[in-house]
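Trainee: Need a 3D model of the sequence below.
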Amino acid sequence: MVFTSRAGGASSSPYDSFNLGDHVGDDPDAVAANRERLARILGLDDIVWMEQIHSHNVTVVDGPQPGPVEATDALVTTQRGLALGVLVADCVPVLLADHVHGVVAAAHAGRLGARNGIVSRTVAKMVELGAQPGAIQVVLGPAASGRHYEVPAEMAADVEKHLPGSRTRTEQGTVGLDIRAGLVRQLMGLGVTNIEADPRCTIEDEDFFSYRREGTTGRQAGLVWLP
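Mentor: As a prediction, this is how the structure comes out:
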């Protein structure tokens, strides 16, 4: 499992410099160079990306794809050496792996996707393919933290209803969301207890791209694969 930052790439401002998103207005050649460098450094032959749409759609892939997998926000595979990638700039990148039973997944858990069950649906699909909840390891990557993710009270109440444990207060005392906290609670309810959550906040940490902080910006990635 790997998470990238914004350092060490070929992209120019405001995508500087290791932007891996090909849908944000960056020079396609720079994005291609960044993706090639990522694959080379990690020793990967193939990385499968998604056309992320903030849905709860989960797709199983069994080999390299000609382009991003359309209209999905989670990928699952049992194929060794096939890396699954998720792109984010405040949303939660969720990487899941059951190395005992040979199933891995990557999920894009933004507010809407998390609210609508993208992570629970991903776990269910992994179990269909032979994974066991008690054997699944999960890492939640850098994302908008509850300290800074301010939202309207109605929105927070709606997300809390569907993802209990996510409503919080920001540092300013306003209503906020901590999507990672809600996801940890959800995962534990599913019997997945081997969970690590990176505490870094993309809104406050300039080592990462942040849509909330910058508007026009790049995307970092989380990747998972079976060796």
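
Trainee: From now on I want contacts and neighbour counts done on CA atoms only, so please keep to that.
Mentor: Will do.

Trainee: Where does the residue nearest the centre of the chain sit, in terms of helix or strand?
Mentor: In the chain, the C-alpha nearest the mean C-alpha coordinate belongs to residue 93, at 1.7 Å (CA atoms, centre = their mean). Residue 93 belongs to strand 92-98 when assigned by DSSP states H and E.

Trainee: Tally up the residues packed near residue 206, please.
Mentor: 12 (other CA atoms under 10 Å).

Trainee: oh, I was asking about residue 166
Mentor: By other CA under 10 Å, 26 other residues sit near residue 166.

Trainee: separation between the residue in the chain sticking out farthest from the centre and residue 179?
Mentor: Relative to the centre of the chain, the most outlying C-alpha is that of residue 173, 27.1 Å out, by CA atoms, centre = their mean. Residue 173 sits 17 Å away from residue 179, going by CA to CA, to the nearest Å.

Trainee: Does residue 182 belong to a helix, a strand or coil?
Mentor: helix (DSSP: H, G, I helix; E, B strand; the rest coil).

Trainee: As a check, name the ranges of all strands in this protein.
Mentor: Along the chain, the segments classed as strands by DSSP state E run 2-3, 46-48, 58-60, 74-77, 82-88, 92-98, 103-109, 137-140, 167-169, 175-177, 194-197, 220-224.

Trainee: Check the offset of the third one from the chain's centre.
Mentor: This points to strand 58-60. From the chain centre to the centre of strand 58-60 is a distance of 14 Å (CA atoms, centre = their mean, to the nearest Å).

Trainee: Could you also give me the structure for this second sequence? I'd like to compare it with the first:
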Amino acid sequence: MTAATGIDAISVDLGEGVRAFFTTASGGVSPAPWAGPSGPGLNLGLNVSDDVVRVRENRARLGVVLDGAPVAFATQVHSDRVIPLGSRDRSRWSTEPAPESAGHGDALVTAEPGLGLGVLVADCVPVLLADPEAGVVGVAHAGRKGTAAGVALRALESMTERGARPDRVRAAVGPAVCGRCYEVPDELRDEVSAAVPSAFARTSWGTPALDLPAAVSAQLSGAGVAVTRVRRCTLEDETFFSHRRATARGTATGRQAGVVALA
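Mentor: This next block holds a predicted model:
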């Protein structure tokens, strides 16, 4: 989607009445080092030294895609904590200027129409979840710690408490650093793969690695959820922000997002 909003984003189908997409680095107002590959960047993170006014403008562009719905974000702390949001939160996030955080946690769930949920990433795995029949959606931020702790499964559990059924839930696992690139020490790979065996991987050059998108997909599939993967590596593909790539270059970078909302 680009024409109507200027945002460069990847739409995913999570069912009738659900809007879901993953942003890229392009389509906003942020200059380098938060820019996209060919112009101003859509940095959505408030904790990467970008100007707060620019970030709020970038976030406001998400609402255009959602027909004016606000998008809530959490302060992500690599946990398995789920934050449920409702009508009060929709009113709060509709105010100007928008609040900076829905609280400390790594998953958001709501049954409130017209309230977008956002998850910020720059190599970690963004997960979008929806049960259109029950009218419940969720997002999860699955980094190494969150994947091992089952943060996507905790989001699914919170959705089922609100009427969702795992066999009706659709999930989209978005762009993230892939198992060919996410090099880690042996002991770290052993620790995470002990909790989630499908995380075990090797880099393309033969060293220990973690495949977090595969791990999260396996967790959700094992719970009966239909999973779609966007198989693009944020480290290899400069269309996306990447913390690892920026660190190697000695610079800062922005945050893209996965967003879902009930229409």
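
Trainee: Can you pull the TM-score for these?
Mentor: After superposition, the two chains reach a TM-score (TM-score structural alignment, normalised by the length of structure 1) of 0.97; 226 aligned residues with a CA RMSD of 1.0 Å.

Trainee: what's the counterpart of the residue nearest to the centre of structure 1 in structure 2?
Mentor: Counting by TM-score structural alignment, residue 93 of structure 1 corresponds to residue 126 in structure 2.

Trainee: same thing with residue 11 of structure 1?
Mentor: Alignment note (TM-score structural alignment): residue 11 of structure 1 maps to residue 30 of structure 2.

Trainee: can you pull the contacts of that match?
Mentor: 40, 41, 42, 43, 50, 54, 55 (CA atoms under 8 Å, 6 or more residues apart in numbering).

Trainee: how close does it get to residue 257 of structure 2?
Mentor: Using CA to CA, residue 30 of structure 2 is found at 15 Å from residue 257 of structure 2.

Trainee: before we move on, what about residue 54 of structure 2?
Mentor: The gap separating residue 54 of structure 2 from residue 257 of structure 2 is 16 Å, by CA to CA.

Trainee: and the angle for the helix ranked longest in structure 1 with strand 82-88?
Mentor: Taking DSSP state H as the criterion, structure 1 has its longest helix at helix 28-42. Using axes from the mean of the first three to the mean of the last three CA atoms, to 10 degrees, the inter-axis angle of helix 28-42 of structure 1 relative to strand 82-88 is 130 degrees.

Trainee: tell me the angle helix 28-42 of structure 1 makes with strand 220-224.
Mentor: 40 degrees.

Trainee: Relative to structure 2, and after superposing, what's the average distance for helix 28-42 of structure 1?
Mentor: After superposition onto structure 2, the mean distance of helix 28-42 of structure 1 to its aligned counterpart is 1.6 Å, using mean CA distance after the TM-score superposition for structure 1.

Trainee: Can you give me the stretch of structure 2 that that helix aligns onto?
Mentor: Under TM-score structural alignment, the match for helix 28-42 of structure 1 is residues 52-66.

Trainee: Stretch 195-212 of structure 2 corresponds to what range in structure 1?
Mentor: Using TM-score structural alignment, the residues of structure 1 aligned to stretch 195-212 of structure 2 are 162-179.

Trainee: Do me a favour and get the end-to-end distance for that stretch?
Mentor: For stretch 162-179 of structure 1, the first and last residues are 11 Å from each other (CA to CA).

Trainee: what comes up buried for that stretch?
Mentor: Buried residues in stretch 162-179 of structure 1, counted by 16 or more other CA atoms under 10 Å: 163-170, 175-179.

Trainee: How about stretch 101-112 of structure 2?
Mentor: Within stretch 101-112 of structure 2, the residues that count as buried by 16+ other CA under 10 Å are 102, 104, 105, 106, 107, 108, 109, 110, 111, 112.

Trainee: Now which residue in structure 1 aligns to the third one?
Mentor: Under the alignment defined by TM-score structural alignment, residue 105 of structure 2 is paired with residue 72 of structure 1.

Trainee: Enumerate every residue touching that match.
Mentor: Residue 72 of structure 1 makes contact with 50, 51, 52, 53, 55, 56, 57, 58, 59, according to CA under 8 Å, 6+ apart.

Trainee: for structure 2, what spans make up the helices?
Mentor: Under DSSP H, structure 2 gives helices at 52-65, 87-94, 144-149, 151-160, 186-195, 212-222, 243-249.

Trainee: With respect to residue 167 of structure 2, which of these lies nearest?
Mentor: helix 212-222 (9.7 Å; CA to CA).

Trainee: so how much does the closest one differ from structure 1 once superposed?
Mentor: Taken over the aligned residues, the distance from helix 212-222 of structure 2 to structure 1 averages 1.2 Å (mean CA distance after the TM-score superposition for structure 1).

Trainee: okay, the strands of structure 1, which one's buried deepest?
Mentor: The highest average neighbour count among the strands of structure 1, using mean count of other CA atoms under 10 Å, belongs to strand 103-109 at a mean of 30.
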